[in-house]
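# here's a sequence, model it:
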Amino acid sequence: MKSSVNLKWTGNMSWETELFGHKLVLDAGTENGGEDKGPRPKPLMLTALAGCTGMDVVSILKKMRVEFEDLQVIVEGDMTEEHPKYYEKMHVIYQFKGKDLPMDKLQKAVSLSEEKYCGVSALYKKAIPLTTEIRIVE
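Modelled structure (predicted):
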């Protein structure tokens, strides 16, 4: 299966694409000659990981009939100081909100996402250390 994106330069440091009918604009910050019209490319790597694993975990927990009030997936990336700057490691925090949440099922859902379903996680793990943490907020 092949995928592709077509990113079109729209002037200065700004770029635009359409993904599944959704317009996405990328730009640099004003400190780097852009106009801050959209997000920077590298933080979207963190977003891709959070979205991929988050969707997996929600789907798995629904099948397990685990109900929770809220879930936030926080991805922290440590970037190198030297060019080319890239994330040298990432840490994923799954922050659940709810009462009497079964930690064993939360861990199972996160583990299944990380080891079996999330393609973003699978790719990143080949290049950098990827760690996880589960937090419960009642």
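# when you work out contacts or count neighbours from here on, use the C-alpha atoms and nothing else.
Fine.
# can you give me the helices in this protein?
Assigned by DSSP state H, the chain shows helices spanning 41-63, 103-112, 119-127.
# isn't Val73 right next to Met55, touching?
No - when contacts are counted by C-alpha atoms under 8 Å, Val73 is not listed as touching Met55 (9.9 Å).
# to compare against the first, here's another:
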Amino acid sequence: MEFYIKGEGIRTSFDYGELDISGDEMNGFRPFQLMVASIAGCSLSVYRKILDKQRIDYEDITVQANVERNTEEANRIERVSLRFVVKGYHLNQDKLLKNLEISRNNCSMVQSVKDSIEVEESLECIQLSR
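So this is what the prediction gives:
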């Protein structure tokens, strides 16, 4: 990866497209947003793969990420709380929780930050009827 100065921010390019990074949201994504997006995105992606492999009948999965930062220490991220909401049919909450733990252990981003950022996960199941 190569990064370079572009206006008031930093830019890099990938096969998918360009990414602008800046401490000012008017000029790009803020670094902490990218960190949280990496953690949440990886976690959700791994969780989805696990549910798909097990043929769990879900309609939708969303993740709400809440971030706690320490202003005394360079505004560092100290905790990311991920709230998974699974909507589906005949959901087994115990099985979904177990799969969430499996996903945590297999998410490269969660594992990469485990000794520096606390990552918490919670689950809400919404049962749909047909």
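# superposing both, give me the TM-score.
The TM-score (TM-score structural alignment, normalised by the length of the second structure) is 0.88; 127 aligned residues with a C-alpha RMSD of 1.6 Å.
# on that earlier part again, between Val73 and Met55 of the first structure, which one's more packed in?
With neighbours defined as other C-alpha atoms under 10 Å, Val73 of the first structure and Met55 compare such that Val73 has more, 19 against 13.
# which position in the second structure pairs with that one?
Under the alignment by TM-score structural alignment, Val73 of the first structure pairs with Val63 in the second structure.
# what do you get for Pro129 of the first structure?
Using TM-score structural alignment, Pro129 of the first structure sits opposite Glu118 in the second structure.
# that match - how many residues pack around it?
Glu118 of the second structure has 14 nearby residues by other C-alpha under 10 Å.
# what's near enough to touch the nearest residue to it once chain neighbours are set aside?
With sequence-adjacent residues excluded and distances taken as C-alpha to C-alpha, 6 or more residues apart in numbering, Glu118 of the second structure is closest to Arg79, at 4.6 Å. By C-alpha atoms under 8 Å, 6 or more residues apart in numbering, the contact list for Arg79 of the second structure reads 67-69, 117-120.
# wait, which of those is closest to Leu96 of the second structure?
Nearest to Leu96 of the second structure among the contacts of Arg79 of the second structure is Glu120, at 15.4 Å by C-alpha to C-alpha.
# contact partners for the nearest residue to the closest one once chain neighbours are set aside?
Computed as C-alpha to C-alpha, 6+ apart, the closest residue to Glu120 of the second structure that is not its neighbour in sequence is Ser81, at 4.7 Å. Counting by C-alpha under 8 Å, 6+ apart, Ser81 of the second structure touches 64-67, 119-122.
# now the buried members of those residues.
65, 119, 121 (16 or more other C-alpha atoms under 10 Å).
# what residue of the first structure matches up with Val36 of the second structure?
Val36 of the second structure maps onto Leu46 in the first structure, with residues paired by TM-score structural alignment.
# correction: the previous question concerned Ser22 of the second structure.
Match for Ser22 of the second structure (TM-score structural alignment): Asp27.
# burial of its match, as a residue count?
Residues near Asp27 of the first structure, counting by other C-alpha under 10 Å: 23.
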